[in-house]
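[1] A structural model of the following input is requested.
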Amino acid sequence: MLSYRINVIGAGSWGSALASLLAQNNNETILWGRDSDQITEIKKTGKNDNYLPNIQLDKNLNYSCDFDSICQCDALVIATPSKSLRYFLKRIKKIVNKPPPLVLTAKGLEPQTNKFSHQVVGEEMGDDFDFAILSGPTFAIEVAHKLPTATTIAATNKKLSEKLVSVFKSDYFRPYSSCDIMGVQIGGALKNVFAIAAGICDGLHLGNNAMAALINRANIEMLKFAKIYDCQPETIMGLSGMGDLILTCSADMSRNRTFGKKIAGGLDILKFNRENKTTIEGINTTDAIYNLAKKHKIQMPITQSVYNVLHNNLDPKTAVIELMNRETKPEL
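    Below is the predicted model of the structure:
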């Protein structure tokens, strides 16, 4: 018996992996995509080779390009980049008088406003609207391959978080419940900034000692930033914070880390920004976090260095020297 109607917006790698997981868990799930040719091909082959090559999606998964029909459900996953969240919220509002709870998966801030996802949801859906954030150390391809994965689902209330944990949980996907919405978002967003730094570190061949120090001090910057919003420090030390930071800084599948390596190799950043079509969440996030830290008078030297490399033409090697030559201080 099908237990829960939970649909997924976004037929990219993450949306497809989550939709297949949900269908396998005996939920009634539809994967929505805007490209009718893509959806037709996935229906025919059971594969989304553009994003998850040679992976068979669950046979119980359904597909659609009809946006109106997918909004009639118990919960709705939005697996699209941060820049399109507001657009989809507006569409959902027009279709249903009482929208279902949402599960947001993007790790970043809205580029136009530098607002976190919960702020965008509050503006569009109201402050009392129920939603959740799914975040943690996850690569879509590994979830699609059914490799062991742990993550966090933070929701506006405990009941929703626990319900979603039961809906997503499988023998290879283990979610943990939380109500620290802001803390989970901070980890997911800031790790993109530090992944760029990690890519630069690796690209300059600075060694394992430097990488370990970078990840540790990046986590300290996360904790400092989280204090602004009274987040739980345990969240920053958990899967959505430290866990995601370690994964994104150490694995070449990270787009932000790869971008950092290209910078170390002499990438023309201005040209890249003009021509690149792939979303690098860390670029916009660096701008937003740098300015918020400046506003609240918080010292975040790694974030500042990445910002200066991206926007002030600071040579990456010079950035490393400046970080190492900062005035000495107690560790904590």
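[2] hey, let's count contacts and neighbours off CA atoms from now on
    OK.
[3] now the spatially most central residue of the chain: how far from residue 189?
    Of all residues in the chain, the one closest to the mean position by C-alpha atoms, centre = their mean is residue 107, 2.4 Å from it. Using C-alpha to C-alpha, to the nearest Å, residue 107 is found at 5 Å from residue 189.
[4] what's the answer for residue 259, then?
    Residue 259 sits 16 Å away from residue 189, going by C-alpha to C-alpha.
[5] this one as well, want them side by side:
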Amino acid sequence: MSIVTILGAGVMGSSMCLPLRDRGHSVRLVGTHLDTEIIDSVKACGRHPKLNVKLPDGVVAYQHGDFAKALGTDTDLILLGISSAGVNWAIDRLCETLKAPVPVVMITKGMHPETDRLTALPDRVAAEVKRRTGIVLKIAAIGGPCIAGELAVRRHTGTVITSHDLPFAQSLCDMLECDYYHPRLSGDVIGVEICAAFKNFFAIGVGWAAGHLEKMAATENRAFNHNAAAIIFDQAIRELMVLSTAHGGTEQSVWGMPGAGDLYVTAQAGRNSRLGNNLGRGLTYQQTKDGPMKGDTIEGAELGVTVAPTLRAMMKNGRLDAKSLPLTSALLDALTNDTALDIPWAALHRSS
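    The predicted model follows:
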């Protein structure tokens, strides 16, 4: 059995304690500087206050200042469970702590913007650690539809583990698979990671439909607005294919669990769809952040703001076909210009 050190004690990182412990692996859970209360609770009674479950016996919890102590010299695998906003913080911790290579698997969702393209976060982490320390990391990522609260109570969960090193990814599948956690292998790192990041972004658009229903006149039959949501969902899949293939990814990841599967789950609930609901009601992004979602981290919106200059540059220089990305453009405009989200219905039908 292996010793796994998880950096990040939020709901996603902590939920991974379940399949790891159920497979008999030793788990050391290290919080970030934002996880102090969580780690205090796990230490005191084993309970994760945000997941509202007791973590499995044998999970050893550490505060963020004890990462080196938790890592020791015997960790076999590091699992990065930090949010996309914490990637640079995690890179700093790896660079100051690692003395020799330790394999890494990431559940962080996001993309790093370059001047004329987007880089997958695993590639970004590996490149920065090598540049700053000379250490070459074996690195993988986990994508696909995984609601932390469901995994934390052992509901069936299917994911995709991707790496440029396929034997390493396969070893992780073998290491994690149990009767409720079902990982699959993929070599499409950029495709899986684009889906993992942009499903949050496009879930904002899908969520718009439910919010807009509240502005519409009530009908005698109390009709919903699911047809509109389905159109937007379809368009999101089409545009995920454009973004993936433009960066060298495959369409298979988009119509599979990393894309369609994860977007379906994300659009059901959560902060990204709630932002979409508020935009559908007529609020702008900033009005939502100042009001009903004050203090919330909305990763799809943060991604959109971060990658907007790169995507617009790619559309301008022809690396991306702007006419094929009307929903992307509408979402970027709403997020960066603080304007109403105007769904370009006619353009959706002409973009394929």
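[6] quick check: neighbours shared by residue 107 and residue 189 of structure 1?
    Counting by C-alpha atoms under 8 Å, 6 or more residues apart in numbering, the residues touching both residue 107 of structure 1 and residue 189 are residue 281.
[7] okay, now the aligned partner of residue 336 of structure 2 in structure 1: neighbour count?
    Here residue 336 of structure 2 is matched to residue 311 in structure 1, going by TM-score structural alignment. The number of residues packed near residue 311 of structure 1 is 13, by other C-alpha atoms under 10 Å.
[8] next one: the one 5 residues further on
    Using other C-alpha under 10 Å, the number of residues around residue 316 of structure 1 comes to 24.
[9] over to the one 3 residues further on?
    Residues within reach of residue 319 of structure 1, counting by other C-alpha under 10 Å, total 18.
[10] can you check the one 5 residues further on too?
    The local packing of residue 324 of structure 1 (other C-alpha under 10 Å) involves 10 other residues.
[11] who's in contact with the equivalent of it over in structure 2?
    Matched across to structure 2, residue 324 of structure 1 falls on residue 345, judged by TM-score structural alignment. Counting by C-alpha under 8 Å, 6+ apart, residue 345 of structure 2 touches no other residue.
[12] separation between residue 298 of structure 1 and residue 57 of structure 1?
    Distance, residue 298 of structure 1 to residue 57 of structure 1, by C-alpha to C-alpha: 45 Å.
[13] out of these two, which sits in the more crowded spot?
    A count of neighbours by other C-alpha under 10 Å puts residue 57 above the other of residue 298 of structure 1 and residue 57, at 23 against 15.
[14] ok, residue 236 of structure 2 - contacts?
    Residues near residue 236 of structure 2 by C-alpha under 8 Å, 6+ apart: 202, 327.
[15] do that again at 6 Å, thanks
    Going by C-alpha atoms under 6 Å, 6 or more residues apart in numbering, residue 236 of structure 2 touches residue 202.
[16] likewise the one 3 residues further on?
    Applying C-alpha under 6 Å, 6+ apart, one finds that residue 239 of structure 2 lies in contact with residue 325.
[17] can you tell me the SS state at residue 164 of structure 2?
    Counting by DSSP: H, G, I helix; E, B strand; the rest coil, the backbone at residue 164 of structure 2 sits in coil.
[18] quick one: contacts for it?
    By C-alpha under 6 Å, 6+ apart, the contact set of residue 164 of structure 2 is residue 187.
[19] any idea what it aligns with in structure 1?
    By TM-score structural alignment, residue 164 of structure 2 lines up with residue 156.
[20] please tell me how far that match sits from residue 150 of structure 1.
    Distance of residue 156 of structure 1 to residue 150 of structure 1, computed by C-alpha to C-alpha: 20 Å.
[21] likewise for residue 135 of structure 1?
    9 Å.
[22] so the two - more neighbours on which side?
    Taking neighbours as other C-alpha under 10 Å, residue 135 of structure 1 and residue 150 compare with residue 135 leading, 25 against 18.
[23] aligned partner of that one in structure 2?
    Taking TM-score structural alignment, the alignment pairs residue 135 of structure 1 with residue 143 from structure 2.
[24] how close does its match get to residue 256 of structure 2?
    Distance of residue 143 of structure 2 to residue 256 of structure 2, computed by C-alpha to C-alpha: 11 Å.
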